[in-house]
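Student: A predicted structure for the sequence below; I have some questions about it.
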Amino acid sequence: MHVPDGFINAPVSAVAGIVAAGAVAVSLRGARRELGGERTAPLAGLVAAFIFAVQMLNFPVAAGTSGHLLGGALAAILVGPYTGVLCIAVVLLMQGVLFADGGLTALGVNITVMGVVTTVVAYALFRGLTRALPRTRRSTTTASFVAALVSVPAAAAVFTLIYAIGGTTDVPVGKVLTAMVGVHVLIGIGEAVITALTVGAVLAVRPDLVHGARGLAAPLKLRVGGELVDAPAAAPAPTPVAARSTRKVWATGLVAALLLAGFVSFYASASPDGLEKVAADKGIDRKVQEHDAAGSPLADYGVKDIGNARISGGLAGVIGVGVTVAVGSGVFWAVRRSRTPDAPVPRTAESV
């Protein structure tokens, strides 16, 4: 759903840029609380790189139409909603500047739609579901599935609203809304599957690293005199340093991202994604503009002057993952370092 230049007029794009900048500023403050542990900054950078890689894997959803992960739900559940917004913003910035994917004047629109809307909607629904459901890993995974599913058509609806206000073509908004929400419900199913599988995998290995699963374990109950009471809390056993380390998780995640972007992406669907298909069918793209970075050496996810499509695309994906994890980790490290000295550091499994 990367909006190119020319879909939305300049005044509305500017307003969307201001909204996105405000959301990023708020997220920078909120992320200082979420990035409490020493190892959380590189993990957040890894999440951004993993989302970048998975977004390269377009999957078919209907005849002649594909979809890809938006990632807001996944980022919010894994590293927190504020950090999640920053993760998506970093990914969109890298895609726009290096790969000519998503217009530069439309960057504010893309961050608002793909980053802010998906993250806020998904995390609000996720928290509501986890409070209502039993506090188990299965319930957490189910909640992540539902939250991711709903976040995608919600983003499509917000894009339609922005188009209704500042679209550059005269197309009936009702038709755009029906088409956008309809196809993105299908894309949302793929988003939900990817999100649930990823969250479930991390929960199975290191539940302490899933922001949305903090406090997952319910207190042990004992039946005393016919009534259920909380069992006395046992003294926590010292956790070995090796058990607290996130190096294996980080390395495994990075290798997975590199394989997805460098190899699996070659087999992704070549069909236009949901927005591209709707834009072509409804005429939204009549005034689309060439990307300012169209001449970039990595434009369109290929390395310039390399004729072999497999090698060119794979190398571009690997470079993208490397740059995103480096930039993301640097941003999150700087955010964490900017904590005020008297700010309380949340107690997590990494800090106890």
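Tutor: Perfect, I can see it now. These figures come from a predicted structure and were not determined experimentally. Residues are numbered from 1 along each chain as shown.
Student: C-alpha from now on. contacts and neighbour counts both.
Tutor: OK.
Student: hmm, who's touching stretch 326-336?
Tutor: With contacts defined as C-alpha atoms under 8 Å, 6 or more residues apart in numbering, stretch 326-336 is touched by 28, 31-32, 35-36, 41-46, 48-49, 87, 90.
Student: just the buried positions in it, please.
Tutor: 326-329, 331-333, 335-336 (16 or more other C-alpha atoms under 10 Å).
Student: now, which of these lie within helices?
Tutor: Residues of the buried residues of stretch 326-336 located in helices (DSSP state H): 326-329, 331-333, 335-336.
Student: now tabulate those residues in CSV and tack on distance to residue 303.
Tutor: What follows is those, written out as CSV (distance: C-alpha to C-alpha, whole Å):
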residue, distance to residue 303
326, 19
327, 20
328, 22
329, 24
331, 26
332, 28
333, 30
335, 32
336, 34
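Student: out of the residues you listed, which one sits closest to residue 67?
Tutor: The shortest approach to residue 67 among these belongs to residue 328, at 24.4 Å (C-alpha to C-alpha).
Student: from residue 321, how far out is that closest one?
Tutor: For residue 328, the distance to residue 321 (C-alpha to C-alpha, to the nearest Å) stands at 10 Å.
Student: what's the overlap in contacts for the two?
Tutor: Residues within reach of residue 328 and of residue 321 at once, by C-alpha under 8 Å, 6+ apart, are residue 49.
Student: which elements pack onto the helix or strand harbouring residue 150?
Tutor: Taking DSSP states H and E as the definition, residue 150 sits inside helix 137-166. Contacts defined by 3 or more C-alpha pairs under 8 Å, 6 or more residues apart in numbering; DSSP states H and E place helix 137-166 against helix 10-34, helix 72-79, helix 118-132, helix 173-205.
Student: second structure for comparison follows:
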Amino acid sequence: MHVPDGFINVPVSAATGVVAAAAVAVSLKGARRELDERTAPLAGLVAAFIFAVQMLNFPVAAGTSGHLLGGALAAILVGPFTGVLCVSVVLLMQGVLFADGGLTALGVNISDMAIVTTVVAYLVFRGLVKVLPRKRRSITVASFVAALLSVPAAAVAFTVIYALGGTTDVSIGKVATAMVGVHVLIGIGEAAITALTVGAVIAVRPDLVYGARGLTQPLKLRVGGELVDAPAAEPAPVPAAARSARPVWIAGIVASLVLAGFVSFYAATSPDGLEKVAHDKGIDKKAEDHAAADSPLADYGVKDIADARLSGGLAGVIGVGVTVVAGSGIFWALRRRRTNDTSPAAVPESVTSEKA
């Protein structure tokens, strides 16, 4: 659903840019509360994994394909604020390096694909977790439904943005019907990928899944005929090897590199949902060439490498590497800032004096 340049006029593009910048600023502050020594490295991995899986278009209807948006997956694995940042990093890398998604439309894409999907998915997810049994399977079920609904929500958001600033005169009703219809189908694929990924991480390291925190129910004791919470037991020491997220990180990086560097060659080549609707309804009449169309990695291929398989594979591997480095750098910086803010040196002297 990457919106190219020329679909949305300058005033609305600028307005969405302001919205996106404000949301990223809020997310930077919120992510400092979500990130710890476990989730900081995982967040960079999530961004790289989303980049890789977005290269795997899957068929959803005759002549139409879809791909992961990733907002639901990121929000559930590392938290909603960090999730917005993960998807934003992916969109920035795609727009600047791979000419995927317009640069003047970056605010539109972040607002639609990062903010709307993450917020809608996480709200649905939290609502379902509250009413479903407190079991690991409930997290997977809630992930599926949240991801499924997040995609048509993004389609509705794009339609609203296009109604406000579209550059062609088309029937908004027809655009809305077509966008929501095809993205419901894409949402099924999004839901399956999200549920499978979340379920896989929960199966091996449930403590790394932000949305699964507090999953266990407190032990109940019957006292005087009434059920009361049992006193919390002292946690047993956990071996350092069990606490380390390194095995999960390595497995995730390897999976991302294989998906982007090899499996992506077999992805569906049909236009995605937005491209198909834009062509059928005439939205793309004023589409503009990408400012980075001459990039060495434009269109997910390495310039001057004739072999399509090798060119696409190398581009995918480079994209995963750049995304994980950029994402991990941002999240580690946020983590370090949180640590510095909560260290004794960061507490004003007057406060420490009063406590003394």
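Tutor: Good, I have the coordinates. For clarity, every value in this text was computed on a predicted model and none was experimentally measured.
Student: how about the helix holding residue 150 of structure 1, aligned to which bit of structure 2?
Tutor: With TM-score structural alignment applied, helix 137-166 of structure 1 matches the range 136-165 in structure 2.
Student: would you mark the buried spots in the matching stretch?
Tutor: Result for stretch 136-165 of structure 2 [16+ other C-alpha under 10 Å]: buried residues 138-159, 161-163, 165.
Student: same question for stretch 304-315 of structure 2.
Tutor: By 16+ other C-alpha under 10 Å, the buried positions in stretch 304-315 of structure 2 come out as 309-315.
Student: quick one on the thing from earlier: after superposition, how close is the match of helix 137-166 of structure 1 to structure 1?
Tutor: Here the mean offset of stretch 136-165 of structure 2 against structure 1 after fitting is 0.4 Å, by mean C-alpha distance after the TM-score superposition for structure 1.
Student: what residue is smack in the middle of structure 1?
Tutor: For structure 1, the residue nearest the mean C-alpha position is residue 71 (2.5 Å; C-alpha atoms, centre = their mean).
Student: list the contacts of that one.
Tutor: Contacts of residue 71 of structure 1 (C-alpha under 8 Å, 6+ apart): 51, 88, 114-115, 118, 191, 195.
Student: residues contacting residue 170 of structure 1?
Tutor: With C-alpha under 8 Å, 6+ apart, residue 170 of structure 1 has no contacts at all.
Student: for it, pull up the helix or strand it's in.
Tutor: Using DSSP H and E, residue 170 of structure 1 falls outside every helix and strand.
Student: now swap in residue 222 of structure 2 and tell me
Tutor: strand 220-223.
Student: quick check: the helix or strand that that strand is followed by compared with structure 1, mean distance?
Tutor: Toward the C-terminus, strand 220-223 of structure 2 is succeeded by strand 226-229 as the next helix or strand (DSSP H and E). When structure 1 is superposed, strand 226-229 of structure 2 averages 3.9 Å from its matched positions, counting by mean C-alpha distance after the TM-score superposition for structure 1.
Student: show me what strand 226-229 of structure 2 is packed up against.
Tutor: Short answer (3+ C-alpha pairs under 8 Å, 6+ apart): strand 226-229 of structure 2 packs on strand 220-223.
Student: so which bits of the strand it packs on are buried?
Tutor: Residues of strand 220-223 of structure 2 classed as buried by neighbour count (16+ other C-alpha under 10 Å): none.
Student: now what about it, what contacts it?
Tutor: By C-alpha under 8 Å, 6+ apart, strand 220-223 of structure 2 touches 227-230.
Student: after superposition, how close is that strand to structure 1?
Tutor: For strand 220-223 of structure 2, the mean deviation from structure 1 after alignment is 4.6 Å (mean C-alpha distance after the TM-score superposition for structure 1).
Student: closest to residue 263 of structure 1 among the contacts of residue 71 of structure 1?
Tutor: Of all the contacts of residue 71 of structure 1, the one sitting nearest residue 263 of structure 1 is residue 51; the distance, using C-alpha to C-alpha, is 15.4 Å.
Student: what about the closest one, neighbour count?
Tutor: 22 (other C-alpha atoms under 10 Å).
Student: tell me which residues of stretch 169-178 of structure 2 come out buried.
Tutor: Buried residues in stretch 169-178 of structure 2, defined by neighbour count with 16+ other C-alpha under 10 Å: 175-176, 178.
Student: angle of the helix holding residue 150 of structure 1 against helix 173-205?
Tutor: For helix 137-166 of structure 1 against helix 173-205, the angle by axes from the mean of the first three to the mean of the last three C-alpha atoms, to 10 degrees is 150 degrees.
Student: one step back: just how off-centre is the match of helix 137-166 of structure 1 within its chain?
Tutor: For stretch 136-165 of structure 2, the separation from the chain centroid amounts to 12 Å (computed by C-alpha atoms, centre = their mean, to the nearest Å).
Student: for the stretch 201-350 of structure 2, what spans make up the helices?
Tutor: Using DSSP state H, counting those that start in this stretch, the helices of the stretch 201-350 of structure 2 run over 240-243, 246-261, 273-281, 308-342, 349-355.
Student: hmm, back to that, quick check: of the contacts of residue 71 of structure 1, which lies closest to residue 237 of structure 1?
Tutor: Once C-alpha to C-alpha is applied, the member of those that ends up nearest residue 237 of structure 1 is residue 195, at 32.5 Å.
Student: skipping adjacent residues, who's closest to that closest one in space?
Tutor: Among residues not flanking residue 195 of structure 1 along the chain, residue 74 sits closest, at 5.4 Å (C-alpha to C-alpha, 6 or more residues apart in numbering).
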